[in-house]
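Colleague: Sequence below, structure please.
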Amino acid sequence: MSVDKNYWWSKAKEASALVGWFPTVILAQWQLETGAFTSNNLLVNNNIAGQTWTAQYPESMKGTARPAKEGGYYVRYDDPVEGYIDFISRNSRYKGVCQKQTEIEQIQEIAACGWAADKNYAANLISVLKGNWSQGFILEEDDEMLKEQVTQLESLVENLQGQCQTLLKTAEAHIEKINVLEKQASMPVPDWAAEAVKKAIKAQLIEKPDGGSYDFYRLLTVLYRKGLI
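Modeller: Below you'll find the model as predicted:
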């Protein structure tokens, strides 16, 4: 059976606005209690969190029997979310849950108040909660914080890209300059120094014309024009 988790997430937010529990806690509890919204209790009784029928409810709201080891009956509701809200409102022992400041604290308070007999109830509920976090079911303030962090990271990446481009251009300029210097350090005879080089070879001042530097050819040219070679 396909389950639309986003639908239940929206319902958890509605319930949260009325009971003061975090929607993330409510969603996790519903998932745990219904086997990810597939339990017979939910389908038959519209009971989303394992609420037990007591004498405060009319007989018409007595649902199917709970497991034999637990005894009693589930409450049957017309609407699962309205039933959940009604159950919390009727039971004052859970009034301290909404006063807790974090999701984990609320879960621990729910377990401490006796929602379930399972001693691992809080740990199991926290495990579901954290699994939902990884799927993006988080508190709105956490979502806003995450968006702000993403924006900051995007800005940082943009700045780094700009710096990389600047460094790349600087490196290219240095490489170009090095290439020019290398060419000047060992270059063929420039036209303006051709006569000076011929004179230098004839005077046995140099053995071969090519391979000199720019400054070398300039010096020969000066000596030639001064009539020294």
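Colleague: C-alpha only now, for contacts and for neighbours.
Modeller: Noted.
Colleague: and the helix or strand hosting Thr221, what other elements does it pack with?
Modeller: Take DSSP states H and E as the rule and Thr221 turns out to sit in helix 214-225. Packed against helix 214-225 by the contact rule (3 or more Cα pairs under 8 Å, 6 or more residues apart in numbering; DSSP states H and E) you find helix 194-202.
Colleague: Report the angle between the helix it packs on and helix 214-225.
Modeller: Relative orientation of helix 194-202 and helix 214-225, computed by axes from the mean of the first three to the mean of the last three Cα atoms, to 10 degrees: 80 degrees.
Colleague: What residues sit buried inside helix 194-202?
Modeller: Buried residues in helix 194-202, defined by neighbour count with 16 or more other Cα atoms under 10 Å: Ala194, Ala196, Val197, Lys198, Lys199, Ala200.
Colleague: what separates the fifth one from Val222, distance-wise?
Modeller: To tie it back to what came earlier, the one meant is Lys199. Using Cα to Cα, to the nearest Å, one obtains 12 Å as the distance from Lys199 to Val222.
Colleague: Let's see this one next, to set against the first:
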Amino acid sequence: MTITWLQLTCGRGTDSKSASTFTGKAEDRAWTALQRLHAKLLPQYDGAAWLAQGGFERVSIDVQYRVTKGRQRRTVALIGRLVNVDVSVACPELPDLTVEQLEDVFRPVVLDALAALAEAQGLGPLPPAGQGGGLSAVPLRALIDDPDPYDEEPGDCFVITRVAPDGVNPEVIERYERDLAWLLSGAAQAEVIEAEVSGTAVRWTVRVGR
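Modeller: Model prediction:
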């Protein structure tokens, strides 16, 4: 299975006012906007070469929108070759915005998160597509530091399986990966330690957070 260099997720923050302010339809628009932004950003940058400088394979950015104002919160966490950047941003106007307007709201937030990763890891500017060929790469970091396989520890992992009776193809994999991104939080997505594809199914092994 091909792992794209960038993954975007979003969801309601821990703000107590959010439950009554953000409706399901508004959240659907936010999710659609973020997925459209993801599709546009992937081909615009040589992100894989950029991340390879630090031995990373993918960066996952989780945008948590909230009602209350305040300083934008941002954290960068390294998990082997996977990087999580969690961003909490005030967006009380979210229910009134269209998908196109939300795209414009999320774009600077995502680019700022990538810039934060670049600063934290000394990766330099994110190169536009076709301009990352000169960057030096180091071996990918180990996905798991512990040499013992986690799936041999009782209760430490769980498995998600999606069956495809008509056969697995790239379109099916892409659709199932979108479903997985919607199902798991940003932190949980970084805990996917194994992905297997057969002729009729896709399976993910997810490490349970400690």
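Colleague: Any idea what the TM-score is?
Modeller: Scored against TM-score structural alignment, normalised by the length of structure 2, the superposed chains reach a TM-score of 0.25; 84 aligned residues with a Cα RMSD of 5.2 Å.
Colleague: in structure 2, which spans are helices?
Modeller: 18-21, 24-41, 47-52, 99-121, 170-183, 186-189 (DSSP state H).
Colleague: Just give me the neighbour total for Asp62 of structure 2.
Modeller: Residues lying near Asp62 of structure 2 (other Cα atoms under 10 Å) number 22.
Colleague: Could I get the contacting residues of it?
Modeller: Shown in contact with Asp62 of structure 2 (Cα atoms under 8 Å, 6 or more residues apart in numbering): Leu8, Thr9, Cys10, Gly11, Asn84, Val85, Asp86, Val87, Ser185, Gly186.
Colleague: which residues does the last one contact?
Modeller: Okay, so that is Gly186 of structure 2. Thr9, Ser60, Ile61, Asp62, Asn84, Asp86.
Colleague: From Thr9 of structure 2, how far off is it?
Modeller: 7 Å.
Colleague: what is in contact with those two at once?
Modeller: Residues touching both Gly186 of structure 2 and Thr9 by Cα under 8 Å, 6+ apart: Ser60, Ile61, Asp62.
Colleague: follow-up on the earlier one: among the helices of structure 2, which is nearest Arg203 of structure 2?
Modeller: Proximity to Arg203 of structure 2 (Cα to Cα) singles out helix 170-183 among these, at 10.0 Å.
Colleague: Ala201 of structure 2 is in contact with Thr161, isn't it?
Modeller: Yes. If you go by Cα atoms under 8 Å, Ala201 of structure 2 and Thr161 touch, sitting 6.9 Å apart.
Colleague: between those two, who's got more neighbours?
Modeller: Ala201 (17 against 14).
Colleague: and the gap between the more buried one and Ile160 of structure 2?
Modeller: Distance, Ala201 of structure 2 to Ile160 of structure 2, using Cα to Cα: 10 Å.
Colleague: Thr21 of structure 2 too?
Modeller: In terms of Cα to Cα, Thr21 of structure 2 sits 32 Å off from Ile160 of structure 2.
Colleague: which one of the two has more residues nearby?
Modeller: Comparing Thr21 of structure 2 with Ile160 by other Cα under 10 Å, the one with more neighbours is Thr21, at 15 against 11.
Colleague: quick one: that one and Glu27 of structure 2, what's the gap?
Modeller: 10 Å.
Colleague: any residues in contact with both of those two?
Modeller: Joint contacts of Thr21 of structure 2 and Glu27 (Cα under 8 Å, 6+ apart) do not exist.
Colleague: and the longest helix seen in structure 1, what does it pack onto?
Modeller: Using DSSP H, we find that the single longest helix of structure 1 is helix 140-185. For helix 140-185 of structure 1, there is no helix or strand it packs on, judged by 3+ Cα pairs under 8 Å, 6+ apart.
Colleague: still on that earlier bit, in JSON lines: the contacts of Gly186 of structure 2, plus distance to Gly47 of structure 2.
Modeller: Shown next, in JSON lines, are these (distance: Cα to Cα, whole Å):
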{"residue": "Thr9", "distance to Gly47 of structure 2": "17"}
{"residue": "Ser60", "distance to Gly47 of structure 2": "12"}
{"residue": "Ile61", "distance to Gly47 of structure 2": "13"}
{"residue": "Asp62", "distance to Gly47 of structure 2": "17"}
{"residue": "Asn84", "distance to Gly47 of structure 2": "15"}
{"residue": "Asp86", "distance to Gly47 of structure 2": "18"}
